[in-house]
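Engineer: what follows is a predicted protein model with its sequence.
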Amino acid sequence: MDFLDELQHRVLIGDGAMGTELLAHGVPPGRCLEELCVSDPDLVRGVHERYIAAGARLIETNTFGANAVRLAQYGCEHRVGELNWTAAQLAKDVARGKDVYVAGCVGPLGITAEEAAARGIDRHEVFTDQIGALLDGGCRIIFLETFLDADELLVALEAKQALHHCPVVAMLTSNDRQAFQAAIAKVRAAEAEVVGANCVDGTHALHLLDGMDPDATLAAFPSAGLPKTHDQQLAYPTTPEVFAANARTLAERGVRLLGGCCGVGPQHIAALAAAFRETTTPT
């Protein structure tokens, strides 16, 4: 049974946040997190291993910002191929021999279309370079996540579709339900197999996804709420128990792929996996 087939038979559990988990384990703010795949692979490996031990059936590569535009902030813009390929190989190595999917994580560029045009940046080419390296590294699922701009998501999706036929999960974050659902309709028309919301809390994810086309295969990777500073560190208010309860409600509304975003750690994923351990048929 492959990834898309399995989603039709059971709720599949994904992993939680990579960035906040790395920061929680001593990585200083402002560090290039994606470069850690090369300079400290055991640290990244440990995050993957903890999520798998918690019950995640899908892990994402540590490549959210591993595109040339974001990497340029750290002088790493020429390392796109190296960092993405290495991250894919690292995640595949951790998942080897386990019943776990590996997805290549791709985030937005962090600039507007106007800024890209002014700087002579070809967004399609930037996404092509990153996604191509993830595919070369062995990823056969691509995760496009935390996109605020539907047009940018479509650019990334078009780049992926031109490279490989493998499944893609395309997720937006939005404050406007109507705009979100209109954007998702465009993304589905561009043949994204799985669509959904991430980087919003569970209640808002439910609001965004409520009333979606019942034929859509839905994903939700909520955050653990809005963070507050505690002892000079960010603290997220949503407990693992509340996170899992919210996820149950999302599944009741048709969501098939569930994981977490900012502030969601292995404890949240363990609670999530326990809540769905007996779920083997569509809800």
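Structural biologist: Perfect, I can see it now. Residues are numbered from 1 along each chain as shown.
Engineer: C-alpha from now on. contacts and neighbour counts both.
Structural biologist: Fine.
Engineer: which residues of the stretch 51-200 of the chain fall in strands?
Structural biologist: Taking DSSP state E, counting those that start in this stretch, the strands of the stretch 51-200 of the chain run over residues 58-60, 101-106, 142-147, 168-172, 194-198.
Engineer: quick one, helices of this protein?
Structural biologist: Assigned by DSSP state H, the chain shows helices spanning 3-7, 19-24, 36-39, 41-54, 68-71, 80-95, 113-118, 123-136, 150-163, 177-189, 202-209, 240-252, 266-275.
Engineer: nearest to Ala216, of these?
Structural biologist: Closest to Ala216 of those, according to C-alpha to C-alpha: helix 177-189, at 8.1 Å.
Engineer: who's in contact with the closest one?
Structural biologist: 150, 153-154, 170, 172-174, 195-196, 207-209, 212 (C-alpha atoms under 8 Å, 6 or more residues apart in numbering).
Engineer: starting at the chain centroid, how far to that helix?
Structural biologist: With C-alpha atoms, centre = their mean, to the nearest Å as the basis, helix 177-189 stands 18 Å off its chain's centre.
Engineer: buried residues, that helix. List them.
Structural biologist: Arg177, Phe180, Gln181, Ala183, Ile184, Ala185, Val187, Arg188 (16 or more other C-alpha atoms under 10 Å).
Engineer: closest one of those residues to Ala68?
Structural biologist: Using C-alpha to C-alpha, the buried residues of helix 177-189 come closest to Ala68 at Val187, 23.8 Å.
Engineer: picking up where we left off before, mind putting the buried residues of helix 177-189 into TSV with distance to Gly260?
Structural biologist: Listed next are those as TSV, based on distance: C-alpha to C-alpha, whole Å:
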residue	distance to Gly260
Arg177	20
Phe180	19
Gln181	20
Ala183	21
Ile184	20
Ala185	23
Val187	21
Arg188	22
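Engineer: and the closest residue to Glu60 other than its chain neighbours, what is it in contact with?
Structural biologist: Of all residues not flanking Glu60 in the chain, Ala103 sits nearest, at 4.8 Å (C-alpha to C-alpha, 6 or more residues apart in numbering). Applying C-alpha under 8 Å, 6+ apart, one finds that Ala103 lies in contact with Leu58, Ile59, Glu60, Thr61, Cys139, Arg140, Ile141, Ile142, Phe143.
Engineer: and if you look at Leu135?
Structural biologist: Here Leu135 is in contact with Trp85, Gly104 (C-alpha under 8 Å, 6+ apart).
Engineer: pull up the gap between it and Cys262, please.
Structural biologist: Distance of Leu135 to Cys262, given as C-alpha to C-alpha, to the nearest Å: 25 Å.
Engineer: put this beside the first:
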Amino acid sequence: MPRASGPLAEALARRTVLLDGGLSNQLADQGCDLSGDLWTGRVLTERPGQVARAHAAYAGAGAEVLITASYQLGSAAPAELFARSVRLAAGAAEAAGHEVWVAASVGPYGAVLADGSEYRGRYGLGVRELAAFHRPRVEALLAAGPDVLALETIPDTVEAEALLGILAETGAPAWLSYTVAGGRTRAGQPLAEAFALAAASPQVIAVGVNCCDPEDVLPALEAAAGVTGMPLLAYPNDGSVWEAATRTWHAPGHPAPWPAEAWQEAGARLIGGCCRIGPAGIAALAARVSW
């Protein structure tokens, strides 16, 4: 069965595309209050102009894909809030002066719990329950017309299966990005098994990892390449560890430069940053890597 097509999928067949960086850290740097369970969703609700400003900062740094502020919105959030997240990113894309795509963020169930469980998975819910949670979120985002869905920071193959089932219903293009550690998903499943799920979904245009230690990226990409033959993606954080109880990041002792060129050689065609990677980091990445 042929895979989903579209301008972004066609671009990935030719070259590497630069993603943006972490939205939460950029909003914090702009002076926004991210306290409370909604996190970036709070800023989307109360100060949407700051979200537009953050998107513009990444586009100005060279990002070719802007990921919406819908990551932590739950299924009970108003449809208008999901639509707003897409409109704000689309507005920044239109003003960028270069081609920019909009990826609608579909964060994991654990992100809505706001207790760090997106880094553990195994919520005790089955495919049916997780699909019921995600379906209205996906539908609300698709109604706003993004270029692609970003199924991101997924810790568990059970949740991936639920999301891929929804994709099959909608036919929408998406990328699937796991958060990983030590050569496995955060829930402990083998990466080959996790990536094989994406390979079987014609709606998936790229697969890979995000919000993980940069050191975990290359082994994960190699595992994905071995079972998918698809364009890969990588947008790790800076190697810090999230402490949910205190809502703080514990910084790494000796962060190393990213071997982004090696990621490209392994098949990465979407490369960017996640938490604690700002516009300066994206601009530096743009200068180093052949796009």
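Structural biologist: Happy to help now that I have it. Note that the structure is predicted; figures quoted are calculated from it, not measured.
Engineer: quick one: which two of the contacts of helix 177-189 of the first structure are the most distant?
Structural biologist: Maximum distance among these (C-alpha to C-alpha): 22.7 Å, for Leu154 and His207.
Engineer: who's more crowded, those two?
Structural biologist: Between Leu154 of the first structure and His207, counted using other C-alpha atoms under 10 Å, Leu154 has the larger neighbour count: 21 against 13.
Engineer: tell me the residue in the second structure aligned with the more buried one.
Structural biologist: Leu154 of the first structure maps onto Glu161 in the second structure when the alignment is built from TM-score structural alignment.
Engineer: again with Gln181 of the first structure
Structural biologist: Match for Gln181 of the first structure (TM-score structural alignment): Ala192.
Engineer: and Leu176 of the second structure, what pairs with it in the first structure?
Structural biologist: Checking with TM-score structural alignment, Leu176 of the second structure has Ala170 as its match.
Engineer: with Gly22 of the second structure instead?
Structural biologist: Under the alignment (TM-score structural alignment), Gly22 of the second structure pairs with Ala17 in the first structure.
Engineer: equivalent analysis for Ala57 of the second structure, please.
Structural biologist: Checking TM-score structural alignment: Ala57 of the second structure goes with Arg50.
Engineer: got the contact list for that match?
Structural biologist: Per C-alpha under 8 Å, 6+ apart, neighbours of Arg50 of the first structure: Pro266.
Engineer: kindly report the same for Gly226 of the second structure.
Structural biologist: Here Gly226 of the second structure is in contact with Ala192 (C-alpha under 8 Å, 6+ apart).
Engineer: that one and Leu270 of the second structure, how far apart?
Structural biologist: For Gly226 of the second structure relative to Leu270 of the second structure (C-alpha to C-alpha), the value is 18 Å.
Engineer: next: Glu99 of the second structure.
Structural biologist: From Glu99 of the second structure over to Leu270 of the second structure (counting by C-alpha to C-alpha), the distance is 15 Å.
Engineer: can you tell me the closest non-neighbouring residue to Val106 of the second structure?
Structural biologist: Nearest to Val106 of the second structure is Leu151, by C-alpha to C-alpha, 6+ apart, at 4.9 Å.
Engineer: aligned counterpart of that neighbour in the first structure, please.
Structural biologist: So, by TM-score structural alignment, Leu151 of the second structure is matched to Leu144.
Engineer: what sits against its match?
Structural biologist: Leu144 of the first structure neighbours (C-alpha under 8 Å, 6+ apart): Cys105, Val106, Gly107, Leu153, Ala156, Leu157, Val168, Val169, Ala170, Met171.
Engineer: swap in Ala113 of the first structure?
Structural biologist: Glu152 are the contacts of Ala113 of the first structure under C-alpha under 8 Å, 6+ apart.
Engineer: returning to what we had before: distance of the match of Leu176 of the second structure relative to Arg177 of the first structure?
Structural biologist: Applying C-alpha to C-alpha to Ala170 of the first structure and Arg177 of the first structure gives a distance of 16 Å.
Engineer: likewise for His48 of the first structure?
Structural biologist: 32 Å.
Engineer: ok so, going back, could I get the strands of the stretch 51-200 of the first structure in a markdown table, plus columns for distance to Leu33 of the first structure?
Structural biologist: A markdown table is the format used below for the strands of the stretch 51-200 of the first structure (distance: least, C-alpha to C-alpha, whole Å):
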| stretch | distance to Leu33 of the first structure |
| --- | --- |
| strand 58-60 | 14 |
| strand 101-106 | 13 |
| strand 142-147 | 17 |
| strand 168-172 | 21 |
| strand 194-198 | 20 |
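Engineer: go through these and name the closest to Leu22 of the first structure.
Structural biologist: Set against Leu22 of the first structure and scored by C-alpha to C-alpha, the strands of the stretch 51-200 of the first structure come closest in strand 58-60, at 13.8 Å.
Engineer: give the other helices and strands that that closest one contacts.
Structural biologist: The contact analysis (3 or more C-alpha pairs under 8 Å, 6 or more residues apart in numbering; DSSP states H and E) places strand 58-60 of the first structure against helix 41-54, strand 101-106.
Engineer: how much does that strand stray from the second structure?
Structural biologist: For strand 58-60 of the first structure, the mean deviation from the second structure after alignment is 0.4 Å (mean C-alpha distance after the TM-score superposition for the first structure).
Engineer: related to what we said a few turns ago, could I get the helices of the first structure as a markdown table with distance to Gln233 of the first structure?
Structural biologist: Below are the helices of the first structure laid out as a markdown table (distance: least, C-alpha to C-alpha, whole Å):
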| stretch | distance to Gln233 of the first structure |
| --- | --- |
| helix 3-7 | 36 |
| helix 19-24 | 8 |
| helix 36-39 | 20 |
| helix 41-54 | 19 |
| helix 68-71 | 24 |
| helix 80-95 | 26 |
| helix 113-118 | 32 |
| helix 123-136 | 31 |
| helix 150-163 | 31 |
| helix 177-189 | 31 |
| helix 202-209 | 22 |
| helix 240-252 | 19 |
| helix 266-275 | 18 |
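Engineer: which one of those lies closest to Ala220 of the first structure?
Structural biologist: helix 202-209 (6.9 Å).
Engineer: residues of that closest one that come out buried?
Structural biologist: Gly202, His204, Ala205, Leu206, Leu208, Leu209.
Engineer: next one: stretch 143-152 of the first structure
Structural biologist: Here stretch 143-152 of the first structure shows Phe143, Leu144, Glu145, Thr146, Phe147, Leu148, Asp149, Ala150, Glu152 as buried, counting by 16+ other C-alpha under 10 Å.
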